[in-house]
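Q: Provided below for reference: sequence and predicted model.
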Amino acid sequence: MRPIQARISLGALAHNLRVARDHAGAARVFAVVKANAYGHGLSRARRALAAADGFAVLTLEEAANLRLMGVQQPILLLEGLFGADEVATCAELGLWPVLHHVAQLDWLQRLPPARPLQVFLKFDSGMHRLGFPLADHAAIVARVRSLPGVAGVTLMTHFAQADEAAGVDWQLQPFLSEVADHGLPWSSANSAALLRYPITQGDWVRPGLMLYGASPFAEVPASQLGLRPAMSVHSEIISVQTVQPGEGVGYGQLYRAEQAMRVGVVACGYADGYPRNAPTGTPILVNGRRSRTLGRVSMDMLSVDLSECPDAGVGTPVELWGEGLSVDSVAAAAHTSSYELLCALAARVAVQETD
């Protein structure tokens, strides 16, 4: 069997949810489990995060699967309805759709569900992605509250720079000042806002990345935030090459040795979810010792420097990221985000659950 394997810690997921709860204060917590729970597996996340007040997903299919798994808590559809035909399904499954454009309101008005829906009404406070213009809030809120298919309304926005120095005030204050008069519950906090800005708690918070043990902040490691990595990816060295000065390694010969050196070949590549653009120097652990990748990542393999690992050979364990090496540090070296690395874990990688 090919040695690459991912280990998913249910205990770490549950721990990270407790951290989110500690920061949420009196607010209720939607555990964001879209994209197959950021690559960790929807079923695993559902079990490990069972103490959440609700779950947030992207599609009806994800929501339906959660209901089949026995989830009774509210399920939020983060992009809402994609067509009029989904109104009845939302009612049947008891889902809470996010409404962010006029067509969705038209569908609810034209095809009112037999079972009125709890809805989240999203306003664009400056991210300019999804949401009604804040300037139109009075008319939009009035229309939605008048719909017979709506049982209750929560107001919502999303931050563009909660993880950066710009922060949230430039979006949060206009949002709160515009919608405060409606006397409705509200939701704004993602992981970064929840961890850094208590003022964003509102009535519901929506942590995602932090639940999986990664940091939303480039300058703050997850361990400093009290988070534990839920995913560890491991493999082994399957070949060792001796490279002479001036000789290259891998496709394109992007790395050339300056002196004679041993190079390990690891059974992991971009088809497993490792970033193809990870350059020479991306950190990697060889039998617990920090080393670096060399040259271009291949589809099924990558190369690693064994200069400081004299005892390493075929069968030596390697950690790509996890408990000993944060996914954030690998993502930073590869000029990508931990979101992408976690979500990109390929289906061909065997997964083992741990407590």
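A: Happy to help now that I have it. Residues are numbered from 1 along each chain as shown.

Q: make it CA atoms for all contacts and neighbour counts henceforth
A: Fine.

Q: show me what contacts residue 264?
A: Neighbour list for residue 264: 237, 238, 239, 240, 241, 303, 304, 305, 306, 313 [criterion: C-alpha atoms under 8 Å, 6 or more residues apart in numbering].

Q: now do 6 Å
A: Counting by C-alpha atoms under 6 Å, 6 or more residues apart in numbering, residue 264 makes contact with 237, 239, 240, 303, 304.

Q: one more: residue 135?
A: Here residue 135 is in contact with no residue (C-alpha under 6 Å, 6+ apart).

Q: are we agreed that it is in a strand?
A: No. Counting by DSSP: H, G, I helix; E, B strand; the rest coil, residue 135 falls outside a strand, being helix.

Q: and it, how far from residue 174?
A: Distance, residue 135 to residue 174, using C-alpha to C-alpha, to the nearest Å: 10 Å.

Q: can you pull out the helices in the stretch 101-250 of the chain?
A: Secondary structure of the stretch 101-250 of the chain (DSSP state H, counting those that start in this stretch): helices at 102-110, 137-146, 169-179, 191-196.

Q: can you list contacts of the shortest one?
A: Counting contacts by C-alpha under 6 Å, 6+ apart, the residues outside helix 191-196 that touch it are 162, 163, 207, 208, 210, 216.

Q: does the third one really touch residue 190, like I thought?
A: Right, the one you point to is residue 207. Yes. Using C-alpha atoms under 6 Å, residue 207 is in contact with residue 190, at 4.9 Å.

Q: how about the helix or strand encompassing residue 330: buried residues?
A: Using DSSP states H and E, the element containing residue 330 is helix 327-333. Buried residues in helix 327-333, counted by 16 or more other C-alpha atoms under 10 Å: 327, 328, 329, 330, 331, 333.

Q: likewise for stretch 339-355?
A: So for stretch 339-355, counting by 16+ other C-alpha under 10 Å, buried means 339, 341, 342, 343, 344, 345, 349, 351.

Q: now the residues you listed in TSV, please, with extra columns for distance to residue 323 and secondary structure.
A: Below are the buried residues of stretch 339-355 laid out as TSV (distance: C-alpha to C-alpha, whole Å; DSSP: H, G, I helix; E, B strand; the rest coil):
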residue	distance to residue 323	secondary structure
339	17	helix
341	15	helix
342	14	helix
343	18	helix
344	18	coil
345	16	coil
349	18	coil
351	16	strand
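
Q: can you pull out the strands in the stretch 101-250 of the chain?
A: For the stretch 101-250 of the chain, the strands defined by DSSP state E, counting those that start in this stretch cover 117-124, 132-133, 150-156, 186-189, 204-205, 231-243, 248-249.

Q: so which of those gets nearest residue 10?
A: For the strands of the stretch 101-250 of the chain, distance to residue 10 was read as C-alpha to C-alpha. The smallest value, 9.4 Å, belongs to strand 231-243.

Q: can you point out the buried residues in the closest one?
A: Across strand 231-243, burial judged by 16+ other C-alpha under 10 Å covers 231, 232, 233, 234, 235, 236, 237, 238, 240, 243.

Q: same for that strand, what does it pack against?
A: strand 5-9, strand 261-266, strand 317-321 (3 or more C-alpha pairs under 6 Å, 6 or more residues apart in numbering; DSSP states H and E).

Q: hold the first one in mind and look at this next one:
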Amino acid sequence: MRPARALIDLEALRHNYRMARRLGGGRALAVVKADAYGHGAARCALALQDEADGFAVACIEEAFALREAGIRAPILLLEGFFDADELPLIVQHDLWTVVHAPWQVDALERTPLRKPVEVWLKLDSGMHRVGLGAADYRDAWQRLRALPHVGGIVKMSHFARADEPECVRTDEQLATFHDATAGLPGESSLCNSPALLGWPRARAEWARPGLMLYGVSPFPQANAIAAELRPVMTLESKLIAVRDLPAGEPVGYGARFVTERPTRIGVVAMGYADGYPQFAVNGTPVAIDGRPGRLVGRVSMDMLTVDLTGHAQAGVGSRVELWGNQVPAAQVVAHSQTSAYRLLCAVKRVPLQYTG
């Protein structure tokens, strides 16, 4: 069997959720959209079901998968419903829904439901992606509050630049939110992972941790609080071939790496078809049998190459960690023209193996 695999540490996931909930000071929805950022949504949700206040997914299909897996906790649809025909299904499966557009308010007014649905009413406080404008928010809240088939209404928004600690945009969005919702009763939700870790004044009754659940910092620079996170995924494989090359020999496509001295090159069963970043540069860190090593040459679809200088005992079958406890994902991100979100979500084809 091909040795590439992703090890998923569910105890680390629980540690990170508890940390997020503690930082928020209230309740927290574990964001498990996009198959839990590549970690397996059903298994991650099952691991958290005894302590999570609820879960958040992008769409109703993702929610159905969790319900089929046995998750009974609240599930919030972060993109809301895409058609009014979904509303009876939302009630049937006991889901919560974001409302972010005037047409969704209209649809709720036109669609009687057999029991109340919980609504998270989203304000566009400055990200300008989805959300009701500040001028329309109060009217939408009042219209929904008047409907017998709408239960609680949580006021929410989303920050565009909370991963930039020195940027004033988050404070500006926070002020817009408070102005638009002043006097409206009910709970609020503002914090994604970077806001939880870096903007204490934005914390409210509900938090929505995503990336931090999986043990990866959203910040490009060091953050003392984020340093307490524990990596959940370890992506690893093994050496499947070793080549001894003289000086001046190219390695891989495009001759991006040329040996400067006699060099042992190891070939790893891992490539961009597995989710490893195709454009990782020479020198991207790896761990070879637990010791620091480096990527050399261009990443191929199914294989990549590493420099075995200083790894005299390494050979076919040696373990190579691509990221995890020894190689922080943030280091791979810094060498790969990508983001931590994309890095994790891109993982595919490799089997997921769970511990904890």
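A: Cool, got the structure. Keep in mind that what you see is a predicted model, and the values were worked out from it rather than measured.

Q: superposed, what's their TM-score?
A: Remark: TM-score between the superposed chains equals 0.96 [TM-score structural alignment, normalised by the length of structure 1]; 353 aligned residues with a C-alpha RMSD of 1.5 Å.

Q: thinking again about what came up before, need the helices and strands packed on strand 231-243 of structure 1 in TSV (columns: distance to residue 168 of structure 1).
A: Output for these, formatted as TSV (distance: least, C-alpha to C-alpha, whole Å):
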stretch	distance to residue 168 of structure 1
strand 5-9	32
strand 261-266	42
strand 317-321	31
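
Q: residue 198 of structure 1: which of those strands is closest?
A: With C-alpha to C-alpha as the measure, strand 5-9 is the member of these nearest residue 198 of structure 1 (28.0 Å).

Q: and the closest one, how far from structure 2 on average?
A: Compared with structure 2 after fitting, strand 5-9 of structure 1 has a mean deviation of 0.9 Å; criterion: mean C-alpha distance after the TM-score superposition for structure 1.

Q: buried ones in that strand?
A: Residues of strand 5-9 of structure 1 classed as buried: 5, 6, 7, 8, 9 (neighbour count, 16+ other C-alpha under 10 Å).

Q: with distance to residue 113 of structure 1 added, can I get those in JSON lines?
A: Supplementary listing: the buried residues of strand 5-9 of structure 1 in JSON lines, determined by distance: C-alpha to C-alpha, whole Å:
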{"residue": "5", "distance to residue 113 of structure 1": "45"}
{"residue": "6", "distance to residue 113 of structure 1": "43"}
{"residue": "7", "distance to residue 113 of structure 1": "42"}
{"residue": "8", "distance to residue 113 of structure 1": "39"}
{"residue": "9", "distance to residue 113 of structure 1": "40"}
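
Q: nearest to residue 129 of structure 1 among those?
A: Relative to residue 129 of structure 1, and with distances defined as C-alpha to C-alpha, the nearest of the buried residues of strand 5-9 of structure 1 is residue 8, at 32.2 Å.

Q: check the gap between that closest one and residue 87 of structure 1 for me.
A: Distance from residue 8 of structure 1 to residue 87 of structure 1, by C-alpha to C-alpha: 35 Å.

Q: what of residue 30 of structure 1?
A: For residue 30 of structure 1 relative to residue 87 of structure 1 (C-alpha to C-alpha), the value is 21 Å.

Q: and the furthest pair within the buried residues of strand 231-243 of structure 1?
A: Pairwise distances across those (C-alpha to C-alpha) peak at 33.2 Å, for the pair 231 and 243.

Q: most widely separated two among the contacts of residue 264 of structure 1?
A: 239 and 304 (10.6 Å).

Q: on that earlier part again, save the strands of the stretch 101-250 of structure 1 as a markdown table, and put in distance to residue 41 of structure 1 too.
A: Formatted as a markdown table, the strands of the stretch 101-250 of structure 1 follow (distance: least, C-alpha to C-alpha, whole Å):
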| stretch | distance to residue 41 of structure 1 |
| --- | --- |
| strand 117-124 | 26 |
| strand 132-133 | 32 |
| strand 150-156 | 27 |
| strand 186-189 | 23 |
| strand 204-205 | 22 |
| strand 231-243 | 11 |
| strand 248-249 | 35 |
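
Q: neighbours of the equivalent of residue 280 of structure 1 over in structure 2, just the number please.
A: Correspondence of residue 280 of structure 1 to structure 2, assessed by TM-score structural alignment: residue 282. As a burial measure, residue 282 of structure 2 scores 19 neighbours (other C-alpha atoms under 10 Å).

Q: for residue 282 of structure 2, which non-adjacent residue is closest in space?
A: Residue nearest to residue 282 of structure 2 in three dimensions, not counting chain neighbours: residue 296, with 4.6 Å by C-alpha to C-alpha, 6 or more residues apart in numbering.

Q: same check on residue 69 of structure 1?
A: Counting by C-alpha to C-alpha, 6+ apart, the residue nearest residue 69 of structure 1 is residue 43, at 7.5 Å.

Q: doesn't that neighbour belong to a strand?
A: No. Applying three-state DSSP, one finds residue 43 of structure 1 to be helix, outside a strand.

Q: and residue 142 of structure 2, how far is that from residue 192 of structure 2?
A: For residue 142 of structure 2, the distance to residue 192 of structure 2 - C-alpha to C-alpha - is 26 Å.

Q: tell me if I'm right that residue 247 of structure 1 and residue 256 touch.
A: Yes. Using C-alpha under 6 Å, residue 247 of structure 1 is in contact with residue 256, at 5.3 Å.

Q: what does residue 254 of structure 2 correspond to in structure 1?
A: Using TM-score structural alignment, the partner of residue 254 of structure 2 in structure 1 is residue 252.

Q: which positions within stretch 55-68 of structure 2 qualify as buried?
A: 55, 56, 57, 58, 59, 60, 62, 63, 64, 66, 67.

Q: residue 142 and residue 192 of structure 2 - which one has more neighbours?
A: Using other C-alpha under 10 Å, the more surrounded residue of residue 142 of structure 2 and residue 192 is residue 192, with 28 against 11.

Q: the more buried one corresponds to which position in structure 1?
A: Using TM-score structural alignment, residue 192 of structure 2 lines up with residue 190 in structure 1.

Q: distance check, its match against residue 43 of structure 1.
A: For residue 190 of structure 1 relative to residue 43 of structure 1 (C-alpha to C-alpha), the value is 22 Å.

Q: ok, now residue 107 of structure 1?
A: In this view, residue 107 of structure 1 and residue 43 of structure 1 are 31 Å apart by C-alpha to C-alpha.

Q: go on, residue 145 of structure 1?
A: To residue 43 of structure 1, residue 145 of structure 1 is 35 Å away according to C-alpha to C-alpha.

Q: neighbours of residue 312 of structure 1, how many?
A: For residue 312 of structure 1, the neighbour count with other C-alpha under 10 Å is 19.

Q: not counting sequence-adjacent ones, nearest residue to it?
A: Using C-alpha to C-alpha, 6+ apart, the closest residue to residue 312 of structure 1 is residue 306 (7.0 Å).
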